[in-house]
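In: Attaching a predicted model along with its sequence, questions to come.
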Amino acid sequence: MTRAPHPASPDEAGRAIRGALAACRPGATICPTDAARQLATARGETAPEAWRHHLPAIRRTAVDLAREGSIVILRKGKAIAPDAVRGVIRLGLPALPSGESA
């Protein structure tokens, strides 16, 4: 029987989310599973479904990051309030105000 990996800390989950978003083209979004998979890989977890164990921490951390304005959470392509998160979501970086560049 394989032991489940230790849950990700908020710092680890935040790094995974930011890393997955940084790897995207500007304006693109990620699925929380992308960050969970990246986290499992970074930890050297090789079981095919190891990433699933990290998904709750990724989703909790995404809500925290959205509350502080670091990311946006989207549902059906529209930004939603962090407290309204349920079901299928995507994560993205906030849009820059007009006239600003990254």
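Out: Nice, thanks for sending it over.
In: hey, let's count contacts and neighbours off CA atoms from now on
Out: Will do.
In: Tell me the first helix or strand C-terminal of the helix or strand containing residue 35.
Out: Using DSSP states H and E, residue 35 sits in helix 32-42. Moving toward the C-terminus from helix 32-42, the next helix or strand (DSSP H and E) is helix 55-67.
In: ok, and for that next one, which residues are buried?
Out: Within helix 55-67, the residues that count as buried by 16 or more other Cα atoms under 10 Å are 55-59, 61-66.
In: Report the contact partners of residue 10.
Out: If you count contacts by Cα atoms under 8 Å, 6 or more residues apart in numbering, residue 10 has them with 57-58, 61.
In: also this one, for the comparison:
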Amino acid sequence: MTDHEAIAAEILRQTAARGAEKSICPSEVARALAPEEEAWRRLLGPVRAAAIRLAREGRIEVLRKGKPADPAGEIRGVIRLRASPPAAAEKE
């Protein structure tokens, strides 16, 4: 499994475990993959990039200020991640 595959798998695992009503912070994913502080901080960029890819695929939602952000556009600032609602996942 490549690094980006491991990151995507952890994002999907955590968002599924939390459910469609709750979200996770990207730092939770980074800390699960690299518990040491300097190591998990270096993963934040790759976690964010993987989350945006997963959102473009319709597998998760990226939230900005509690609302879904358009993954086709530029996503800046603080984000949270949550599982896609069941209706969105069924459309695929």
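Out: That came in fine, so what should we check first? Keep in mind it's a predicted model, so treat the numbers as computed, not measured.
In: Show me what the helix holding residue 35 of structure 1 packs onto, helices and strands only.
Out: If you count contacts as 3 or more Cα pairs under 8 Å, 6 or more residues apart in numbering; DSSP states H and E, helix 32-42 of structure 1 packs onto helix 10-22, helix 55-67.
In: The residue nearest the centre of structure 1: what's it in contact with?
Out: When structure 1 is reduced to its mean C-alpha position, the closest residue under Cα atoms, centre = their mean turns out to be residue 17, at 3.8 Å. With contacts defined as Cα under 8 Å, 6+ apart, residue 17 of structure 1 is in contact with 32, 35, 58, 62.
In: Run a quick check on residue 52 of structure 1 versus residue 34, I expect a contact.
Out: No - in terms of Cα atoms under 8 Å, residue 52 of structure 1 does not count as a neighbour of residue 34; the distance is 10.5 Å.
In: which of those two has more neighbours?
Out: Between residue 52 of structure 1 and residue 34, counted using other Cα atoms under 10 Å, the more crowded position is residue 34 (19 against 14).
In: That one and residue 59 of structure 1: what is the separation?
Out: 11 Å (Cα to Cα, to the nearest Å).
In: Without its sequence neighbours, what residue ends up closest to residue 37 of structure 2?
Out: In this structure, residue 37 of structure 2 finds its nearest non-sequential neighbour in residue 31, 7.8 Å apart by Cα to Cα, 6 or more residues apart in numbering.
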